[in-house]
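Peer 1: the sequence and its predicted three-dimensional model are supplied below.
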Amino acid sequence: SWTNQLAALITLAALLPFLWALAVKNAYTEETYNVWSERRYRGAIVLLQIFRILLAIFFIGFFLDKFISQEIALFVVVILIVVLIFFSRRIQSLYFRLENRFMINLNTRELEKLVSVQSDLAPWDAHMANFEIPPGSEVAGKTLQELRWRERFGINIAAIERGANRINVPARTQVVYPYDNLSVIGTDEQIQSFNQYLESSESQNPVIRTRTEISLERVTITYDSPFVNQTIGSSGIREITHGLVVGVEHDNERILNPESNYMFEEGDVVWIAGNRLRILALQKH
């Protein structure tokens, strides 16, 4: 019926951006052009592109065949092929606009998560800031254990972003390199003191950034918890959660960045920064 045909066309229109990404999205990237410059790879690139286009056409034909006759489905596929040939650049431009809008919305949600983390830290008079290690800095090439930032400034290094890689809750043996982005948790005074220290180690001021993928979660130590009467260091929480204990609420007292020899007691509320799923799984222990 015409209602099925109309529903099929509307659904197909909604799927087109994804099918376009499958068929031709990477055809215009700088990486593709760089590989194309090597003659020995051109045949493989052409075959790969043909396969991707045929795969997209197959999905379109398979979908339409479920709702409309084979003759109409074939006609629609031919029309789509003609449109792709003559309007590929315009369609590509439209796709990029849709993709950019999607990324903006995604980044907005990440920013909201960051605001949530900062809100959780606010009652502790603590927050998270990011520092970029400049080239030539005296701290570059040293491990966190050698730098002893926690002992000297009271801060915690929640993560290190290095190029495309991100090291959540780095070990004390982790080496700091130039251009590393450090996610630092501490009070205003601790952050300011640490910033002044980094500035003094290099004439060029470090860049402070505000992006983080660390989640801050709370875990309550119950009477039957295996962590009761254990210290932070001996409890294995760091290894289990791949996280950092950044605060403990004990008898209406808040302890920011507690020492590793702090002993958990029943009723303690432990705040951990790190991977959210691992932290939540801690409740099962």
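Peer 2: Nice, I can see it. As the structure is a prediction and not an experimental result, all values here were calculated from the model.
Peer 1: going by C-alpha atoms from here, please, whenever you check contacts or count neighbours.
Peer 2: Will do.
Peer 1: next secondary structure after the helix or strand harbouring Leu64?
Peer 2: Using DSSP states H and E, Leu64 sits in helix 39-65. As assigned by DSSP H and E, the chain's next helix or strand after helix 39-65 is helix 70-121.
Peer 1: contacting residues around Glu217?
Peer 2: Shown in contact with Glu217 (CA atoms under 8 Å, 6 or more residues apart in numbering): 271-273, 276, 279-280.
Peer 1: my error: substitute Ser225 in the last question.
Peer 2: Ser225 makes contact with His285, according to CA under 8 Å, 6+ apart.
Peer 1: you'd agree it is in a helix?
Peer 2: No. Read with DSSP: H, G, I helix; E, B strand; the rest coil, Ser225 is coil and lies in no helix.
Peer 1: tally of neighbours for Ala140?
Peer 2: Per other CA atoms under 10 Å, the neighbour tally for Ala140 reads 18.
Peer 1: so it sits right up against Tyr177, yeah?
Peer 2: Yes. Using CA atoms under 8 Å, Ala140 is in contact with Tyr177, at 4.8 Å.
Peer 1: what residues do these two have in common as contacts?
Peer 2: By CA under 8 Å, 6+ apart, the residues touching both Ala140 and Tyr177 are Ile133.
Peer 1: below is an additional structure, to be compared with the one above:
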Amino acid sequence: MVLGYIVAGFITGPNFEYLPDVVRIESIKFWGDLGVIFLLFGLGMEFSFKKLKKVGGTGFIAVVTETIIMFSVGYLAGRAFGWNWMNSVFLGGMLTISSTSIIIKAFEDLGLKNKKFAGLVFGVLVVEDLVAVLQLVVLSALAVTSTFDGTVVFEKMAYLALFLLFWFTGGVYFIPSLLRRVRRWVNDEILIVFSLGLCLGMVVITEMAGFSAALGAFIMGSILAECEDSERIMKLIKPVRDFFGAIFFLSVGMLVDPAILADYWKPVLIISAIVVFVKSGAVTSGLLLAGNTIKTSMKSGFCMCQIGEFSFIIASLGLSLNVIEPSLYPVIVSVSIITTFVTPYYIRAAEPVYESIYKNVPSGWKVVMERLGTGRKTLDRESEWNLLMRSYLTRVFIFGGWLVLVFILFTKILNPFILSLTGDFTFDSYLFASLTLTGMSPFLFALIRRKDSAGLFDKIWNDSRFSRGPLLAMLGFKYLLGALFVALAISYYLRIGYGVLFIVVVITIISIYLSQTIKKYYSHLETNFIKNLHVKPVRKEFVVPKTLADEIHIESIEVEPGTVVAGKTISQIHRESRTGAQIVQIKRGNRYIDLPVKTEIILPHDQLLILGNDVEISTFRDLNSATAECISTSHQDIDLYHFVVCKNSLLIGVEANISDFRNRFDLLLIGIEKGEQGDFARPHSSIIIEEGDTLWVVGNKLKANEISKGNR
């Protein structure tokens, strides 16, 4: 579809002489810029910070690795072509981002959208969208200064961080609350006008702040994605997004000049080869570093062998700022066309390439390929310190950022405005210092009083007295940071000695710490913010560890009425169809049935969690009809774990019979790895569990932990 728009744009553009066409370049650029705004607004609606949280470290590691490699290779390639450093930098930025639309279309055409590795690819694309937006800001800063000044770039990024912090937290607090209050009076027409108005208003604000219009559209889209009505808004703006997105891609095609391509065919072919081979290799390397198997990493990396919409947006930015050569634009469009053609064939080639490599490497390397990415992660490996530090740093960043914003708001805007109305008066400095501290007080309270929402601080404090030193240092840093903000606010208005300043700061900190009024007000702010941020409560996802096997994963399927599955017991389904997939959970209305027994009857509209490999799950889905809808649902108490049978374990000598194991231990036994051999086997009554075996089980975490550590 994207390729068709580009070709249509070329045919109707000023560089195709055989049909009536558009000749005003200014009009093309205007409509192209408008298309970028609505395209980024739609991407922001699909982005959502909840999705970013679900990606975890895998997506970030993969994208950081890909960005470093592709940006470096792109820059070096540009310099090798004799281009100046600015063109080379923009080329590097264009090569780092894959095309979400092209990958989704390829998955649909190839029937891969529900495969296990597809979810990994979508997670990488979510992080790439964020990196692309950050690149727009950094490249804009480089373009304005025309030199690489690290100080300027750092200041720009710090400014961006504060800008995003203010608008995201403020937007999530106010906009969902406003929509909730006026919902009864808002029909579809008003809602779409309101949403698009917010988008364009944010575009104006970001341009006034010195950022690109695309960033503003993306920010407002991500804010609206956190609203209760986000799905309704997305459905309403989809035609607008698709229409203006098509206009953007048409404008891309209109600016392609064949005469320029005739002179730059060598760079086009070389850059295309870099995108296809180096980019897919970079993503594969990143996913390997993140702990995935070679097979999964290759299948995911081969999907990222193209560039698309964000590359065009970066090129358009360079042209609008007059910092790149006009010839670079048609070059990057041509590369996109070539790599789009290659994408489906390259995706198909991933598994054959892996199998070919596996067959031809020495036996020692085969063991490495089988084991790489399947490191053992035991049940008690979660680090409470890591979780606490993550929460601590997040809170320091958020509350510290808001203190900076409030200080700037009062010192640069509100207090000067009041002074312009009243003129100088007695004790005006004391009044302004008090107002500033009052505005900062809720965030000072949160900074110095709040620890963490999960109670990890108190747990670590009580568990080990040897951990109290670092914990005290963490508290001391927060108090010191709060005191510095108070001293900054007071010394900005009042000229007093250091001794007096110290006493005033201490008194202020103690007053804020003990104030019940400030505590009540902050609790109200926090409650509303968290309520809006988590407006669509989702049960903790049932996640299968990626280390079990390349193909084994979990799918969620709704039982359709009138199908082979509906109305039968689990044992009847397995006996008649032998799909190999196992039903590990049934959601029936608000009721959850974990590890259902074989006599459980499957009813229409039950939501089933199915465990198996791609073929087994696909076969089960066929039984349920080709139109069965996959639903994202989960249960917080059930998950998949594995552990090593230790000495004196009560499991030693037990038969690996699935039914007996489930009845005795309330866990579903999925597989066994025997001792040092590491051979993975399906459970069978002929297999006896021994010391050193690794068991894979599905069930309650507490139960699994209890069984794994239980002794005779």
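Peer 2: Everything's here; your move. Nothing here was measured: the structure is a model prediction, and the numbers come from that model.
Peer 1: superposing both, give me the TM-score.
Peer 2: Overlay of the two chains. TM-score (TM-score structural alignment, normalised by the length of structure 1): 0.60; 198 aligned residues with a CA RMSD of 3.0 Å.
Peer 1: read off where the helix holding Leu64 of structure 1 ends up in structure 2.
Peer 2: Taking TM-score structural alignment as the measure, structure 2 aligns no residues with helix 39-65 of structure 1.
Peer 1: that helix: how far from the chain's middle?
Peer 2: With CA atoms, centre = their mean, to the nearest Å as the basis, helix 39-65 of structure 1 stands 31 Å off its chain's centre.
Peer 1: show me what that helix is packed against.
Peer 2: Counting contacts by 3 or more CA pairs under 8 Å, 6 or more residues apart in numbering; DSSP states H and E, helix 39-65 of structure 1 is packed against helix 2-24, helix 30-36, helix 70-121.
Peer 1: the aligned partner of Ala704 of structure 2 in structure 1 and Val219 of structure 1, how far apart?
Peer 2: Matched to structure 1 by TM-score structural alignment, Ala704 of structure 2 sits across from Ile279. Ile279 of structure 1 sits 8 Å away from Val219 of structure 1, going by CA to CA, to the nearest Å.
Peer 1: which one's more surrounded, those two?
Peer 2: Neighbours per residue, other CA under 10 Å: of Ile279 of structure 1 and Val219, the larger number sits with Ile279, 25 against 17.
Peer 1: hang on, that one in a helix?
Peer 2: Yes. Under three-state DSSP, Ile279 of structure 1 sits within a helix.
Peer 1: skipping adjacent residues, who's closest to it in space?
Peer 2: Of all residues not flanking Ile279 of structure 1 in the chain, Thr241 sits nearest, at 5.1 Å (CA to CA, 6 or more residues apart in numbering).
Peer 1: so how far is Leu216 of structure 1 from the match of Ala704 of structure 2?
Peer 2: Per CA to CA, Ile279 of structure 1 is found 9 Å from Leu216 of structure 1.
Peer 1: which neighbours do those two share?
Peer 2: Shared contacts of Ile279 of structure 1 and Leu216, defined by CA under 8 Å, 6+ apart, comprise Ile272.
Peer 1: nearest to Asn229 of structure 1, out of the helices and strands packed on helix 39-65 of structure 1?
Peer 2: Comparison of those against Asn229 of structure 1 by CA to CA identifies helix 70-121 as nearest, at 25.7 Å.
Peer 1: now the helix or strand that that closest one is followed by, how far from the centre of its chain.
Peer 2: Per DSSP H and E, the first helix or strand lying C-terminal to helix 70-121 of structure 1 is strand 126-132. A distance of 17 Å separates the centroid of the chain from that of strand 126-132 of structure 1, by CA atoms, centre = their mean.
Peer 1: residues in structure 2 matched by strand 126-132 of structure 1, start to end?
Peer 2: Going by TM-score structural alignment: strand 126-132 of structure 1 matches residues 552-558.
Peer 1: returning to what we had before: joint contacts of Ile279 and Val219 of structure 1?
Peer 2: Among the neighbours of Ile279 of structure 1, those also in contact with Val219 (CA under 8 Å, 6+ apart) are Ile272.
Peer 1: name the nearest residue to Ile272 of structure 1, ignoring sequence neighbours.
Peer 2: Using CA to CA, 6+ apart, the nearest residue to Ile272 of structure 1 is Val245, at 4.5 Å.
Peer 1: counterpart of that neighbour over in structure 2?
Peer 2: Using TM-score structural alignment, the partner of Val245 of structure 1 in structure 2 is Leu669.
Peer 1: quick one: that match is in a strand?
Peer 2: Yes. When three-state DSSP is applied, Leu669 of structure 2 is found to be in a strand.
Peer 1: how close does it sit to Gly699 of structure 2?
Peer 2: Where Gly699 of structure 2 is concerned, Leu669 of structure 2 sits at a distance of 9 Å (CA to CA).
Peer 1: do the same with Gln572 of structure 2
Peer 2: Distance, Gln572 of structure 2 to Gly699 of structure 2, by CA to CA: 23 Å.
Peer 1: more neighbours, these two?
Peer 2: A direct count of neighbours by other CA under 10 Å for Gln572 of structure 2 and Gly699 places Gly699 higher, at 22 against 16.
Peer 1: which element is that one on?
Peer 2: strand 694-700.
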